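Undergrad: Here is a sequence with its predicted model. Questions after.
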Amino acid sequence: MNIVNNIVLSAKKVLHAESEAIGRLADFIDESFVGCVEAILKIKGRVVVTGIGKSANIASKIVATLNSTGTPALFMHAADAIHGDLGMIQAEDFVICISKSGNTPEIKVLVPLLKRKGSQLAAMVSSTDSYLATSADFILNANVEREACPNNLAPTTSTTAALALGDALAVCLLEARGFSSTDFAKLHPGGSLGKRLYLQVGDIYLQNQAPVVEENASLKEIIIEISSKRLGATAVVKENSKELIGIITDGDLRRMLTNFDSIERIKAADIMTPSPLTIEPEQYAAEALAIMQEKSITQLIVTKSGNFEGFVHLHDLLKEGLV
């Protein structure tokens, strides 16, 4: 067997082992897990997640997930806790301690100190009869049969299981609080993710030119308006009104040349596309993007109650990082 086949088989073996371990976690969701969620929902303080070694890395990620989904949390390294960082924990906080064995020296020193603080303690462990588990108020069972490491030593399956269980906890808390996409956007204002959840069409279309002609506008007026506003299109409104009735694009002008023998008396209403796609200022920019992608167009007319307001262009969405 060549080295390529060995690599492929090894990778698949690890992924299968870890996916099976995560699948087994569903059988461990019990009253203690439910009690842990209910207790966290009642606290006035924060969730403090701690661990040692690789478990500390997992704890840090769980803290990030909790914070981003509406549960205030902070990370405390178990080793640092017994050298001064324990002061960050208050009686009204809830502590989650992650440890595969639940019997490491640092954990045995830390647990009694946590109990003196008066904080409730949840143990995320693989060994439910360990020192940590038997000392905790709640057990989050992250049991794994063995590590994906062929020597059964390097934390692999166990840390993956802990990470998945942390996600399950965070999502349960999110759903129990009724944490919405709007709430999520408030905590993620930066980057494309946040913008997809809060950026509205009204936040961006006003920066654009607003080409518009009335229905009886001449061909010369149409061409000048499209050329001067540089959006490749113009809206068409009723005479002496803002009521939108159509759109004329560069493509409509080209088609006009093949559809009409004489163009001297052509008016906007003769060549416009009626009832164009529109979007309201209060709609999300991500909705505008979805429409453009579905219809293979590069701009949308913005309207309020059927009246022309302006244009939002694909370039605007590119500039905002939504594409």
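TA: All right, it came through fine. Just so it is clear, the model here is predicted, and its values are computed rather than measured.

Undergrad: When you work out contacts or count neighbours from here on, use the C-alpha atoms and nothing else.
TA: Noted.

Undergrad: can you map out the helices along the chain?
TA: 3-25, 31-42, 54-68, 78-81, 105-117, 131-135, 157-177, 181-187, 191-198, 219-229, 250-259, 268-271, 285-295, 314-319 (DSSP state H).

Undergrad: Which among those helices is found nearest to R146?
TA: Of all these, it is helix 157-177 that lies closest to R146, at 7.1 Å by C-alpha to C-alpha.

Undergrad: out of the helices of the chain, which comes closest to I96?
TA: Minimum separation from I96 across those (C-alpha to C-alpha) falls at helix 54-68, 8.6 Å.

Undergrad: Now do that closest one: distance to the chain's middle.
TA: Offset of helix 54-68 from its chain centre (C-alpha atoms, centre = their mean, to the nearest Å): 17 Å.

Undergrad: tell me the angle of it relative to helix 157-177?
TA: 20 degrees (axes from the mean of the first three to the mean of the last three C-alpha atoms, to 10 degrees).

Undergrad: A162 and N103: what is the separation?
TA: Distance, A162 to N103, by C-alpha to C-alpha, to the nearest Å: 16 Å.

Undergrad: Put this next to the first one:
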Amino acid sequence: MNTVDQILQVARRTVRIEANAIKELENSIDSAFAKAVQHIHSSQGRVIITGIGKSAIIAQKIVATMNSTGTPAIFMHAADAIHGDLGIVQKNDVVVCISKSGNTPEIKVLVPLIKNFDNKLVAITSHRESFLGQEADYVLHAPIQEEACPNGLAPTTSTTAQLVIGDALAICLLELKGFTDQDFARYHPGGALGKKLYLRVQDLVEQRPKPAVSPATSLREVIVTISEHMLGMTAVVENNQLVGIITDGDLRRMLSSGKDIDSLTATDIMSGQPKTITVDSMAVQARELMEELNVSQLIAVDANGNYAGVVHIHDVIREGIV
């Protein structure tokens, strides 16, 4: 296989095989799945997810998804479990075992040990009649017609099906818990994703200077203020209330008008309706408003209209909120 057409043919065949398997997977979601979700939701313990080989890798991903969506979960490698790591499993934990065949030697050793501990066992397997399928309290069936591997050996379609079953478990538990975007932010405080959910305008304006002049400030002082703060603008404030804004553009238009600058004050050139946002708004809302208004900055005010500072598009980009 060395031509572009042959490569594309194989790639598309792989996608088609796995897509068809996922489509059929919907029909395998039955009452056992619902009961497993209910049991996990009502249990007082954690979810211990185990597997071996490629299924172990899928188990780790499902653990990560559950932990990030409010369901405490721990990964336990099936081979390591029978050599000491079984101590991870506590009294009220629910064990989820992932295995395509359900008959691997490690699984056959591990399952009876879990049963002896009296923990509930959930199986994710392609074979209901396997050892794992027969021993599990709940069987989440993940049937496949064929692996995408032409030799039928490399776990491809089967691991994709396992992953989808795991995602379905996690999302059902999320829904039962009433898990909100604010809950999500608590578990994702770092990175752009977390910042979109918790970072507010107040957090941004605290990092910026607050250029301000009074309505009676002379034009010369206005120019100095704008230059000092390097934001291309200044707020016009009276008794801490925002009354206007002066931008570089306002200055250029005034200078081109030929007026006597010595007689002008901030009131004479300011725009009386500046674009504002409240300090308790989310930073992502500030970015969206800037895009909508086609501006690079907004003046932040508190609930009483008091001038709080300036949020600039550069602040938003720096925080990774794009």
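TA: Arrived safely, thanks for sending. Here the structure is a predicted model, which means the values were calculated and not measured.

Undergrad: What TM-score do the two superposed chains give?
TA: Superposed pair, TM-score by TM-score structural alignment, normalised by the length of structure 2: 0.95. Supporting alignment: 321 aligned residues with a C-alpha RMSD of 1.6 Å.

Undergrad: circling back: more neighbours: A162 and N103 of structure 1, which one.
TA: Between A162 of structure 1 and N103, counted using other C-alpha atoms under 10 Å, A162 has the larger neighbour count: 28 against 16.

Undergrad: In structure 2, what sits opposite the more buried one in the alignment?
TA: Taking TM-score structural alignment, the alignment pairs A162 of structure 1 with Q162 from structure 2.

Undergrad: quick one on the thing from earlier: include distance to I98 of structure 1 when you put the helices of structure 1 into CSV, please.
TA: Listed next are the helices of structure 1 as CSV, based on distance: least, C-alpha to C-alpha, whole Å:
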stretch, distance to I98 of structure 1
helix 3-25, 15
helix 31-42, 14
helix 54-68, 6
helix 78-81, 9
helix 105-117, 9
helix 131-135, 9
helix 157-177, 8
helix 181-187, 26
helix 191-198, 30
helix 219-229, 61
helix 250-259, 63
helix 268-271, 69
helix 285-295, 39
helix 314-319, 42
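
Undergrad: for these, which one sits closest to K242 of structure 1?
TA: For K242 of structure 1, the closest of these is helix 268-271, at 14.7 Å, according to C-alpha to C-alpha.

Undergrad: now the closest one, how far from the chain's geometric center?
TA: Distance of helix 268-271 of structure 1 from its chain centroid, counting by C-alpha atoms, centre = their mean, is 44 Å.

Undergrad: what span of structure 2 lines up against it?
TA: Going by TM-score structural alignment: helix 268-271 of structure 1 matches residues 266-269.

Undergrad: Can you state the mean residue-to-residue distance of the matching stretch versus structure 1?
TA: Its aligned residues in structure 1 lie a mean 2.5 Å from stretch 266-269 of structure 2 after superposition (mean C-alpha distance after the TM-score superposition for structure 1).

Undergrad: so which of the helices of structure 1 gets nearest S241 of structure 1?
TA: Of all the helices of structure 1, helix 268-271 comes closest under C-alpha to C-alpha, at 14.3 Å.

Undergrad: helices or strands up against the closest one?
TA: Under the contact criterion of 3 or more C-alpha pairs under 8 Å, 6 or more residues apart in numbering; DSSP states H and E, helix 268-271 of structure 1 touches strand 244-249, helix 250-259.

Undergrad: returning to that earlier point: the match of A162 of structure 1 is in contact with I58, isn't it?
TA: Yes: between Q162 of structure 2 and I58 there is a contact at 7.1 Å, judged by C-alpha atoms under 8 Å.

Undergrad: Can you measure across stretch 33-53 of structure 2, start residue to end residue?
TA: 24 Å.

Undergrad: What residues sit buried inside it?
TA: Judged by neighbour count (16 or more other C-alpha atoms under 10 Å), stretch 33-53 of structure 2 contains these buried residues: 33, 36-37, 40-41, 45-52.

Undergrad: Reformat the residues you listed into JSON lines and put distance to L251 of structure 2 next to each item.
TA: Formatted as JSON lines, those follow (distance: C-alpha to C-alpha, whole Å):
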{"residue": "F33", "distance to L251 of structure 2": "67"}
{"residue": "A36", "distance to L251 of structure 2": "68"}
{"residue": "V37", "distance to L251 of structure 2": "64"}
{"residue": "I40", "distance to L251 of structure 2": "65"}
{"residue": "H41", "distance to L251 of structure 2": "63"}
{"residue": "G45", "distance to L251 of structure 2": "66"}
{"residue": "R46", "distance to L251 of structure 2": "64"}
{"residue": "V47", "distance to L251 of structure 2": "64"}
{"residue": "I48", "distance to L251 of structure 2": "65"}
{"residue": "I49", "distance to L251 of structure 2": "65"}
{"residue": "T50", "distance to L251 of structure 2": "67"}
{"residue": "G51", "distance to L251 of structure 2": "68"}
{"residue": "I52", "distance to L251 of structure 2": "69"}
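
Undergrad: For the residues you listed, which two are the farthest from each other?
TA: With C-alpha to C-alpha as the measure, no two of these lie farther apart than H41 and I52, at 25.4 Å.

Undergrad: Now the helices and strands packed on helix 268-271 of structure 1 in JSON lines, please, with extra columns for distance to L187 of structure 1.
TA: Listed next are these as JSON lines, based on distance: least, C-alpha to C-alpha, whole Å:
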{"stretch": "strand 244-249", "distance to L187 of structure 1": "38"}
{"stretch": "helix 250-259", "distance to L187 of structure 1": "42"}
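
Undergrad: most tightly surrounded among those?
TA: Comparing these on average neighbours per residue, with mean count of other C-alpha atoms under 10 Å, the densest one is strand 244-249 at a mean of 23.

Undergrad: which residue numbers in structure 2 go with that one?
TA: Going by TM-score structural alignment: strand 244-249 of structure 1 matches residues 242-247.

Undergrad: Give me the contact list for that stretch.
TA: Defining contact as C-alpha atoms under 8 Å, 6 or more residues apart in numbering, one finds that stretch 242-247 of structure 2 is touched by 232-237, 266, 269-274, 301, 305-307.

Undergrad: Buried among those residues? Make that a ChimeraX selection.
TA: In ChimeraX syntax, the buried subset of the contacts of stretch 242-247 of structure 2 is picked out as below (16+ other C-alpha under 10 Å):
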select :232,233,234,235,236,237,266,269,270,271,274,301,306,307
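
Undergrad: Point to the residue nearest the middle of structure 2.
TA: L193 (4.8 Å; C-alpha atoms, centre = their mean).
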